[in-house]
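> Using only what follows, build the 3D model:
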Amino acid sequence: MLGALAIVLGAAAAAGLYQVSVQPGAAIVKAVFEAGSEVTPPADYESIAQTVTETRGVVITAPTPGTPDSTLNLYAPSIPHTGLPVVLWIHGGGFISSSADTVKQYVTMLAAQGYVVANLDYSLAPDARYPVALEQANAALSYLGTHATDFGADPSLLFVGGDSAGAQIASELAAVQTNRALADSVGLAAAVTPVDLRGVVLFCGLYDMQTVGSIGFPALRTYLWAYTGARDYSSFAAVDQLSTTQTATNAYPPTFITVGDADPFRSQADELAASLSGRGVPVTSLTWDGTGDRLGHEYQFDFSLPEANTAFTDTVRFLASRSENR
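Sure, this is the predicted structure:
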């Protein structure tokens, strides 16, 4: 996928298609992103899915005038349950593509492990620019904190997680809950108390806007132009708000970070892990040194890889450990 993005965007730039407007480039990237399946599930996926109940289209009312509503799709074990932990999952797609259904198979698998997973469908850029997706995620987290018991969950056992661009949103969402100055600068109030936000799960995201431009990820400029509205995203007035390496405090929740060794975002994961650890935040990292540089972006969703199965097991172990540590 990354090679295809580089080729088509290089051709588009050479043709001058998006020197003035981000729309042509964003449309190309969106088409490439959505051309294939995001998740390659394990062979026994269908039997796993039969143990999970899906509730689609729970409307999350827009938090501010002019902000679109968003929706949650909820996944939970089919057997009667109470007091389960809740995971708010935020999908990737470069801020401009994909949907909650992109990762439906993955969140179904998480739910089967004994979790209520709320899969967020947020508004995409460039039609909805920063901080709309963050506002919607914060409203969704507030809803989950208030209504957890309605679907057999425990409002004191909340987690946020995401992949790629969704990992950036999830990481910033956690910072909003634990950094009053950041929340004020974004114009949000924390949705839940820090003690109830038990942990953060981050797959292959971007976390530092000062260094991410050097990693060579195809179409990164297009993603961030679409998301921020600034052709040079580094000139965006609020760009520092997106850098969780800078905004996380010592109150940031314990965090699980994983990235492939061949993923251009590897350095971003290392930077965030170092930043959090330096603040005394417990960090669990899974970065796969020594696999021969073969684990690319979002390897976590390809269950034909043994490493993806290990990452899933480690993710569930992290969630379980934080659910028990009250």
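
> Going by C-alpha atoms from here, please, whenever you check contacts or count neighbours.
Will do.

> all strands of the stretch 101-250 of the chain, in order?
Counting by DSSP state E, counting those that start in this stretch, the stretch 101-250 of the chain has strands at residues 116-121, 153-163, 197-203.

> Just tell me which of those ends up closest to Thr51.
Judged by CA to CA, the one of those that comes nearest to Thr51 is strand 116-121, at 12.6 Å.

> which residues are contacting that closest one?
Strand 116-121 has contacts (CA atoms under 8 Å, 6 or more residues apart in numbering) with 70-77, 84-91, 99-100, 104, 107-108, 110-111, 137, 140, 153.

> just the angle between it and strand 153-163, please?
For strand 116-121 against strand 153-163, the angle by axes from the mean of the first three to the mean of the last three CA atoms, to 10 degrees is 50 degrees.

> How far does strand 116-121 sit from its chain's centre?
Averaging C-alpha positions (CA atoms, centre = their mean, to the nearest Å) puts strand 116-121 11 Å from its chain's average.

> And for stretch 252-265?
Stretch 252-265 has its C-alpha centroid displaced from the chain centroid by 11 Å (CA atoms, centre = their mean).

> Against which helices or strands is the one helix or strand Glu54 maps to packed?
Using DSSP states H and E, the element containing Glu54 is strand 52-60. If you count contacts as 3 or more CA pairs under 8 Å, 6 or more residues apart in numbering; DSSP states H and E, strand 52-60 packs onto strand 70-77, helix 104-112, helix 132-147.

> do that again at 10 Å, thanks
Applying 3 or more CA pairs under 10 Å, 6 or more residues apart in numbering; DSSP states H and E, one finds that strand 52-60 makes contact with strand 70-77, helix 104-112, strand 116-121, helix 132-147.

> packing partners for the longest one?
Going back to what we said before, that points to helix 132-147. Going by 3+ CA pairs under 10 Å, 6+ apart, helix 132-147 lies up against strand 52-60, strand 70-77, strand 84-90, strand 116-121, strand 153-163, helix 165-178.

> and the angle from that helix to strand 116-121?
Angle, helix 132-147 to strand 116-121, by the same axes, to 10 degrees: 150 degrees.

> Could you list the buried residues of helix 132-147?
Within helix 132-147, the residues scored as buried using 16 or more other CA atoms under 10 Å are 132-145.

> Following up with a second sequence; could you model it the same way so I can compare the two?
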Amino acid sequence: MAEDAQLRSVGLHHRLSISARWTHRGERRLNATALHPALQARLAEVQGAPPVDTLPVETARQGSLARFGSLPKVPVFQVTDRAIDGGRLRLRIYRPHNRGTAPILVFFHGGGFVLGSVDTHDALCRQLCVGADAVTVSVDYALAPEQKFPAGLDDCVAAIRWAREHAAEFGGDPDRVALAGDSAGANLAIVSALRLLRTAGLSFRALLAAYPVTDAPDLARASYVERGAGFGLTTQAMIWFFDHYLDEPGRASDPDVSPSRSPDLAVLPPTYVVTAEFDPLRDEGIEFARKLAAAGVAVVHAHHDDANHGFLSWAGTNEPSQVALDAACAWLTAQLG
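Below you'll find the model as predicted:
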């Protein structure tokens, strides 16, 4: 059963022309030699900048907004900011059209649980809205260190519940809901799905996890050794993020922090896992995709062997990022119906 699930995954991502390479045992063949030139150019733009883990938190946040907040923005039918939970929690809702109802994609931004906002990921959410033809609800969840785990996770769960209950207000279909996120946001999407399935019996059509944080930093992992410096996200940054996120290191083994440790992975919906070769999170993402397949989840693993962490955010500015995002959106569209 588990092997069959994994082989279905292999066949599907070959049909989508995604650059994952697996044997029937699930072993990846490495043939990567270099980061794509377009992504190298993006790295060169910040060469010489101080590492994020050496900066005050607010300075790092301002830098993230300056870098990503001005990316090209594709037009959508409507963008609305809403405040829920007594005005405390901000959402940004993107509608692709006004032709009846559309499926709902609830999105959680990356940034190591410390950085990022609906503004840093505005361009990416617009792409998702148009590409997946879905009402996209971007969540401005609580950030650490001001509000440590599980405050951000609690916000994400509350936002999902609100989106389903208030779908009629923004043209969404509460019966066709998917979750998505990049990096730390992918972690929150995975854990939110597990929590709501476990505690409320809520199900989802699909889950998109782009270069997900699925475990605490493990400096012995090959990807941390090989890709932990020089490609954007660094080992030291991941340690800095987790130091801010958790009130005590022992909580890192909690499945709500490290979902790869969850015993309940089999209940997850069809899942699309994006990994990048030049990423310290590469191996935990690959391992997570394998665990999903072994649990019988319908999983597509899209490994991009010339990309680095965060590369989907550059869709609209270069070809490899756009092609990868288009493939993910095509899969979401098929799942959402």
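
> Got a TM-score for the two of them?
Overlay of the two chains. TM-score (TM-score structural alignment, normalised by the length of structure 1): 0.77; 279 aligned residues with a CA RMSD of 2.5 Å.

> just to revisit the earlier point, tell me the one of the buried residues of helix 132-147 of structure 1 nearest Ser267 of structure 1?
Of the buried residues of helix 132-147 of structure 1, the one sitting nearest to Ser267 of structure 1 (CA to CA) turns out to be Leu134, at 23.5 Å.

> before we move on, the earlier item: for the helices and strands packed on helix 132-147 of structure 1, give me TSV that also has distance to Gln246 of structure 1 and mean neighbour count.
Shown next, in TSV, are these (distance: least, CA to CA, whole Å; neighbours: other CA atoms under 10 Å):
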stretch	distance to Gln246 of structure 1	mean neighbour count
strand 52-60	29	16
strand 70-77	28	24
strand 84-90	21	27
strand 116-121	25	28
strand 153-163	19	25
helix 165-178	10	27
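
> would you turn these into TSV with distance to Val283 of structure 1?
Conversion of these to TSV gives the following (distance: least, CA to CA, whole Å):
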stretch	distance to Val283 of structure 1
strand 52-60	30
strand 70-77	27
strand 84-90	18
strand 116-121	22
strand 153-163	14
helix 165-178	13
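
> that older thread, quick one, which of the strands of the stretch 101-250 of structure 1 is nearest to Phe236 of structure 1?
Nearest of those to Phe236 of structure 1, taken as CA to CA: strand 153-163 at 23.3 Å.

> between the closest one and strand 197-203, how many degrees?
20 degrees.

> what's the mean distance for strand 153-163 of structure 1 versus structure 2?
By mean CA distance after the TM-score superposition for structure 1, the fitted strand 153-163 of structure 1 averages 0.8 Å away from its aligned residues in structure 2.

> Equivalent analysis for stretch 134-146 of structure 1, please.
Mean deviation for stretch 134-146 of structure 1: 0.7 Å (mean CA distance after the TM-score superposition for structure 1).

> so where is that stretch in structure 2?
Matched against structure 2 by TM-score structural alignment, stretch 134-146 of structure 1 falls on residues 153-165.

> quick one, what contacts Gly166 of structure 1?
Contacts of Gly166 of structure 1 were listed using CA atoms under 10 Å, 6 or more residues apart in numbering, and they are 89-95, 120, 122, 133-134, 172, 202-206.

> likewise Thr71 of structure 1?
56-61, 100, 118-123, 136-137, 140.

> Considering the residues you listed, which is situated nearest to Thr222 of structure 1?
Closest to Thr222 of structure 1 out of the contacts of Thr71 of structure 1 is Ser123 (16.9 Å), distances taken as CA to CA.

> Could you measure from the closest one over to Gln136 of structure 1?
The spacing between Ser123 of structure 1 and Gln136 of structure 1, counted by CA to CA, to the nearest Å, is 8 Å.

> returning to that earlier point: save the buried residues of helix 132-147 of structure 1 as JSON lines, and put in distance to Tyr45 of structure 1 too.
Formatted as JSON lines, the buried residues of helix 132-147 of structure 1 follow (distance: CA to CA, whole Å):
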{"residue": "Val132", "distance to Tyr45 of structure 1": "34"}
{"residue": "Ala133", "distance to Tyr45 of structure 1": "30"}
{"residue": "Leu134", "distance to Tyr45 of structure 1": "31"}
{"residue": "Glu135", "distance to Tyr45 of structure 1": "33"}
{"residue": "Gln136", "distance to Tyr45 of structure 1": "30"}
{"residue": "Ala137", "distance to Tyr45 of structure 1": "28"}
{"residue": "Asn138", "distance to Tyr45 of structure 1": "31"}
{"residue": "Ala139", "distance to Tyr45 of structure 1": "31"}
{"residue": "Ala140", "distance to Tyr45 of structure 1": "27"}
{"residue": "Leu141", "distance to Tyr45 of structure 1": "28"}
{"residue": "Ser142", "distance to Tyr45 of structure 1": "31"}
{"residue": "Tyr143", "distance to Tyr45 of structure 1": "29"}
{"residue": "Leu144", "distance to Tyr45 of structure 1": "27"}
{"residue": "Gly145", "distance to Tyr45 of structure 1": "30"}
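
> if you skip the residues just before and after it, what's nearest to Ala298 of structure 2?
Excluding its sequence neighbours, the residue lying closest to Ala298 of structure 2 (CA to CA, 6 or more residues apart in numbering) is Pro270, at 4.7 Å.

> For that neighbour, grab the count of nearby residues.
Pro270 of structure 2 has 19 neighbours, counted by other CA atoms under 10 Å.

> give the contact list for the most centrally placed residue in structure 2.
Taking CA atoms, centre = their mean as the criterion, Asp182 is the residue nearest the geometric centre of structure 2, at 2.0 Å. Taking CA under 10 Å, 6+ apart, we find Asp182 of structure 2 in contact with 107-112, 121, 188-189, 208-213, 274, 309-313.
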